[in-house]
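> Only the shape, not the letters, is given here:
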């Protein structure tokens, strides 16, 4: 079945803005046979989106009080920092809790937070933090808002190292409180990313009494030191936060923050336009155009640090066979796939398991991705013993990007005799299924910091098997060694060379289809002031750099 048939599935998808970047190149035969069909039915006029700026009269003085409502596209599963697995939970955790150190809004510099300063031993094995003496926990069921001490910091570091669902502090051996305001963290080996890891919501500081008192229910009753205290968590509905008047940085401007779960993209943008929410997150598809052209709200967009991908099961089922994986990749035109997913400029085509924004990216490796060659894909399946076809189960969430990608892949793979069954599930079920290796294929996006560690070590290290990052069981001793060496190297240029070698090996193993670099797109009411969009998609409402408020 030729590409001409597949192009029908992409009808409407080719109202594209220009796409940059890599795509698996067509083989010579495929180019000769299919280019006319691609030109005739897959290409189209570029649709220019006019971003109309919405403005209102803003008073010179900050307006205190009021309510901010933020839409989340999927329901948070567990707000316990060591158990969270998705950005939906992180958005709430960052408002309720603080970390020992934090990134600036540009994600370029690590700044003090609960720690005022720190020192590193000459061998890079020990970090000593000076902890603030004026920070209090929000009152909870098992403590009344007591002073946070170095003991709390050590407790949370050790807890994360031992219990984190995402192995966020796997480099830590142990942490101990030297006195009430000093903590010493001892690593297993020198780590170039330890401080960066501490900025993550999964390493937020919470009171031991609340963790132990609530047990498995702590995630539903999160308590921290942050600018907003959690008043009520309603699974699949909304989370209500109230101002923490004792916040150490200063009084937050907002009285109330509500995170509302709106899983339907159209309903989310309608809620923004009618004022039911003030910020709509993770806009995709036509909603980007709708928000951009609405004169009452604004579209904010910036390049993201993430990759969109479909990950193959490396251990069980047909995709454990290297020939099957290569066949699935050869069956797909990456650029056309990305064009279908990002119809409104919400991302760009890609082909490697690392964002271009990362300093470990190597453009030369793009040539190693198997070329688009449907006939070659069929031959590989025959050689692997699947000439009569196979059936694969893919798991995705309800996000537009994932649904589009899954549908397009389903069409490409059907053309080579592969039936793809798409299972759309809520985030909790998806996370559990993907992490446990129960999916033939799962599709999602991975977003973190520019350091390659936060992609490679979480998605491809053998030690990450069983987590959401590497639920598909990728394991390569040579990659493991390169990642270990890069972690203890302090020279970034040398680390980059190690990561580039790992990138090539991983790409040659064909673990998945890494088709796009999504942008961060959100819609915002112009009444929202002092809000800073971040490249990792994180929302922060009250920090040393910003204190969001609303015009009333």
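Now that the structure is in, tell me what you want to look at. Treat the numbers as computed from the prediction; the structure is a model and nothing was measured. Numbers count the residues shown, from 1 in each chain.

> going forward, measure contacts between C-alpha atoms and count neighbours the same way
Noted.

> Count the residues that sit near residue 123.
8 (other Cα atoms under 10 Å).

> repeat for residue 56
When neighbours are counted by other Cα under 10 Å, residue 56 comes out with 10.

> Would you check that it makes contact with residue 529?
No - the criterion here is Cα atoms under 8 Å, and residue 56 misses it with residue 529 at 10.9 Å.

> any idea how far residue 242 is from residue 231?
Residue 231 sits 6 Å away from residue 242, going by Cα to Cα, to the nearest Å.

> of those two, who's got more company?
residue 242 (19 against 16).

> Please name the nearest non-neighbouring residue to residue 434.
Leaving aside its chain neighbours, residue 434 sits nearest to residue 471 (5.4 Å; criterion: Cα to Cα, 6 or more residues apart in numbering).

> what sits against the one you found?
Contacts for residue 471 (Cα atoms under 8 Å, 6 or more residues apart in numbering) come out as 313, 434-437, 464-465.

> how much space between it and residue 441?
10 Å.

> shared neighbours of these two, which are they?
residue 313.

> and the strand or helix carrying residue 35, how far from the chain's centre?
Here residue 35, judged by DSSP states H and E, is contained in helix 28-37. Offset of helix 28-37 from its chain centre (Cα atoms, centre = their mean, to the nearest Å): 36 Å.

> likewise stretch 512-527?
11 Å.

> And the contacts of the lengthiest helix in the chain?
If you go by DSSP state H, the chain has its longest helix at helix 492-508. By Cα under 8 Å, 6+ apart, the surrounding residues in contact with helix 492-508 are 352-354, 359-362, 365, 368-369, 452, 460, 478-479, 482-483, 485-487, 489.

> the helices in the stretch 1-150 of the chain, which residues?
With helices called from DSSP state H, counting those that start in this stretch, the stretch 1-150 of the chain shows them at 3-9, 28-37, 87-96, 150-163.

> Where helices are concerned, which of the contacts of helix 492-508 count?
Per DSSP H, helices hold the following members of the contacts of helix 492-508: 478-479, 482-483, 485-487.

> Measure how the longest helix of the chain sits relative to helix 477-488, angle-wise.
Our comparison of helix 492-508 with helix 477-488, counting by axes from the mean of the first three to the mean of the last three Cα atoms, to 10 degrees, yields an angle of 160 degrees.

> Buried residues, helix 492-508. List them.
Using 16 or more other Cα atoms under 10 Å as the test for burial, helix 492-508 gives 495-507.

> hold the first one in mind and look at this next one:
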């Protein structure tokens, strides 16, 4: 049987299907510069970190990785609903501490070695036993899901979730956990948990990650020899030309790719990506500026708007400014912000205001949260009661980035600052490059008072939102509320769907009353491809796969 939470993803499935059907409409022909009909050239906003799935957490790295690798559980194209991946079935024990996977037969890694139960266990054991702080610190998704490594066993924080893996027979892998995890089975589909060839991992020293200051150096496997089971294989990464080239895997177990080659061309400037798209130098790129939608459509391109599954929030750090420890001050900040106006004036068409962190399409969403709708007088009153009428805050804002939930960070931050100023809160905006200080300042050092950030869901589980944000003490938010931590931990450990839904609803109410951060808006991001590109299905998880893509006359 397939153990899948269909209820919590049914609405995403429906809107995803609508998006896929919309793609059947044929856009106008592109010019003669469209290029080779067997090659897709995709414009990337930035260079990949590397190609080892477990060491990555960003979209520019995941996009090529998703074409080369596969996971045990997959997401149906255009939805967050589960479907078979490298496993055809997955069955939990009654207490949720054992998962049995029936594996697909006849699958081989790109190096010709067999995918089987021993390979599955090799991957899980590798992650769990990863040596060195440098390696572990880069395993963001694994660390969040499995809550520790072998070296953490028996420490004060409790044992990690992972216990052991057994290859029961060639096509049956049994995963043993120390405790149930409500994120499963959905989290088994995370790109970071993709299956790599054990032989390639060993041959190319995959675990030898070293650190030099703030930088990390990755071994040959991650940079030159990524080896998965996917429909495309790694050919090269030419850093001088800023191009990544993948070729068709003719031995792929599933439907063979229609394209012979995919080239990811790194084009950091957003306007340059748009111009290259219009002139036919590339066949597509992600997250076009909403202001460019019409120009792109006029050129014959298809602007595919994804289903909404993200959130933009104003983070609050309670560590540096004593006034922010006061719940009244945090509520005042939320009352001060006109979210409806922000969605209408600063975000793409279809954006909406948000008053909780769990998406409406996901179990755990509830109308019972405490709402703090725009009310400047109420904000001023709360600040006065808290003795914080002269509140001054450092507002950290990212630059050199466009995210699905945040297309123009500086403009959005300007609107939020104006709202706060109207309530008497003095804001000093601190602009920092996304990959040049902002993320470290926020997530490692906690230098800020408030900041602008957001999240696109990885799978259809409330814990992927509220658990990721508020499940434990983090530099980003600087609070240590045991009641919220326990509520989220209890929800995550609840096995039955209805019980978990109720537990996350209760946690959502607690979070809304505490206000560790301010949910702002959600907005539908887009991906754009040429008029002659067919078969790409936009995903609410930004989990697009190119195996079904072809090029030709429309």
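Okay, I see it. All values derive from a computational prediction rather than experimental measurement.

> Superposed, what's their TM-score?
Once the chains are overlaid, their TM-score stands at 0.78 when taken by TM-score structural alignment, normalised by the length of the first structure; 478 aligned residues with a Cα RMSD of 2.9 Å.

> on that earlier part again, mean offset of the longest helix of the first structure relative to the second structure (after superposition)
On superposition with the second structure, the mean distance recorded for helix 492-508 of the first structure (mean Cα distance after the TM-score superposition for the first structure) is 1.5 Å.

> What residues in the second structure pair up with that helix?
Under the alignment (TM-score structural alignment), helix 492-508 of the first structure falls on residues 497-513 in the second structure.

> hang on, the earlier thing: widest-spaced pair of the contacts of residue 471 of the first structure?
313 and 464 (14.2 Å; Cα to Cα).

> And residue 536 of the first structure? What does it align with in the second structure?
Residue 536 of the first structure maps onto residue 541 in the second structure, by TM-score structural alignment.

> three-state assignment of its match?
What DSSP: H, G, I helix; E, B strand; the rest coil gives for residue 541 of the second structure is coil.

> swap in residue 315 of the first structure?
Going by three-state DSSP: residue 315 of the first structure is coil.

> Once you drop chain neighbours, what's closest to it?
residue 473 (6.0 Å).

> Sticking with that neighbour, tell me its helix or strand.
Applying DSSP H and E, one finds residue 473 of the first structure in no helix or strand.

> Quick check: the gap between the alignment partner in the second structure of residue 138 of the first structure and residue 259 of the second structure.
Aligning on TM-score structural alignment places residue 138 of the first structure opposite residue 110 in the second structure. According to Cα to Cα, residue 110 of the second structure stands 17 Å off from residue 259 of the second structure.

> What residues does the residue nearest to residue 315 of the first structure make contact with?
Going by Cα under 8 Å, 6+ apart, residue 473 of the first structure touches 313-315, 437, 462, 465-466.

> now these in TSV, with neighbour count and distance to residue 522 of the first structure?
As requested, these are exported to TSV (neighbours: other Cα atoms under 10 Å; distance: Cα to Cα, whole Å):
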residue	neighbour count	distance to residue 522 of the first structure
313	26	33
314	25	35
315	16	38
437	23	32
462	17	35
465	21	33
466	18	32
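
> ok, back up a step: looking at residue 110 and residue 259 of the second structure, which one has more neighbours?
Shown here are residue 110 of the second structure and residue 259; by other Cα under 10 Å, residue 110 has more neighbours (25 against 21).

> ok, now which ones touch that one?
Counting by Cα under 8 Å, 6+ apart, residue 110 of the second structure has contacts 197, 227-230, 233, 249.

> Sort out which of those residues are buried, if you could.
Of the contacts of residue 110 of the second structure, these count as buried by 16+ other Cα under 10 Å: 197, 227-230, 233, 249.

> which of those residues lies closest to residue 15 of the second structure?
Nearest member of those to residue 15 of the second structure, counting by Cα to Cα, is residue 230, at 26.7 Å.

> mind checking how far the closest one is from residue 43 of the second structure?
For residue 230 of the second structure, the distance to residue 43 of the second structure - Cα to Cα - is 21 Å.

> and the counterpart of residue 113 of the first structure in the second structure, how many residues sit next to it?
Aligning on TM-score structural alignment places residue 113 of the first structure opposite residue 85 in the second structure. By the other Cα under 10 Å criterion, the neighbourhood of residue 85 of the second structure contains 18 residues.

> Run through the residues that contact residue 85 of the second structure.
Contacts of residue 85 of the second structure (Cα under 8 Å, 6+ apart): 70-74.

> Could you find the counterpart of residue 481 of the first structure in the second structure?
Correspondence of residue 481 of the first structure to the second structure, assessed by TM-score structural alignment: residue 486.

> Count the neighbours of its match for me.
Counted with other Cα under 10 Å, residue 486 of the second structure comes out at 14.

> Next, work out how far apart it and residue 503 of the second structure are.
For residue 486 of the second structure, the distance to residue 503 of the second structure - Cα to Cα - is 11 Å.

> ok, now residue 538 of the second structure?
Noted for residue 538 of the second structure: a distance of 31 Å to residue 503 of the second structure, by Cα to Cα.

> Next: residue 129 of the second structure.
32 Å.

> Report the spatially closest residue to the residue nearest the centre of the first structure, excluding sequence-adjacent ones.
The residue lying closest to the centre of the first structure (Cα atoms, centre = their mean) is residue 447, at 3.1 Å. Distances taken as Cα to Cα, 6+ apart put residue 306 closest to residue 447 of the first structure, at 4.1 Å, once the chain neighbours are dropped.

> Then residue 376 of the second structure?
Spatially, and ignoring its direct neighbours in sequence, residue 376 of the second structure is nearest to residue 336 (5.1 Å; Cα to Cα, 6+ apart).

> which residue in the first structure lines up with that neighbour?
Matched to the first structure by TM-score structural alignment, residue 336 of the second structure sits across from residue 331.

> Count the neighbours of its match for me.
25.

> One more: the one 4 residues further on?
The local packing of residue 335 of the first structure (other Cα under 10 Å) involves 22 other residues.
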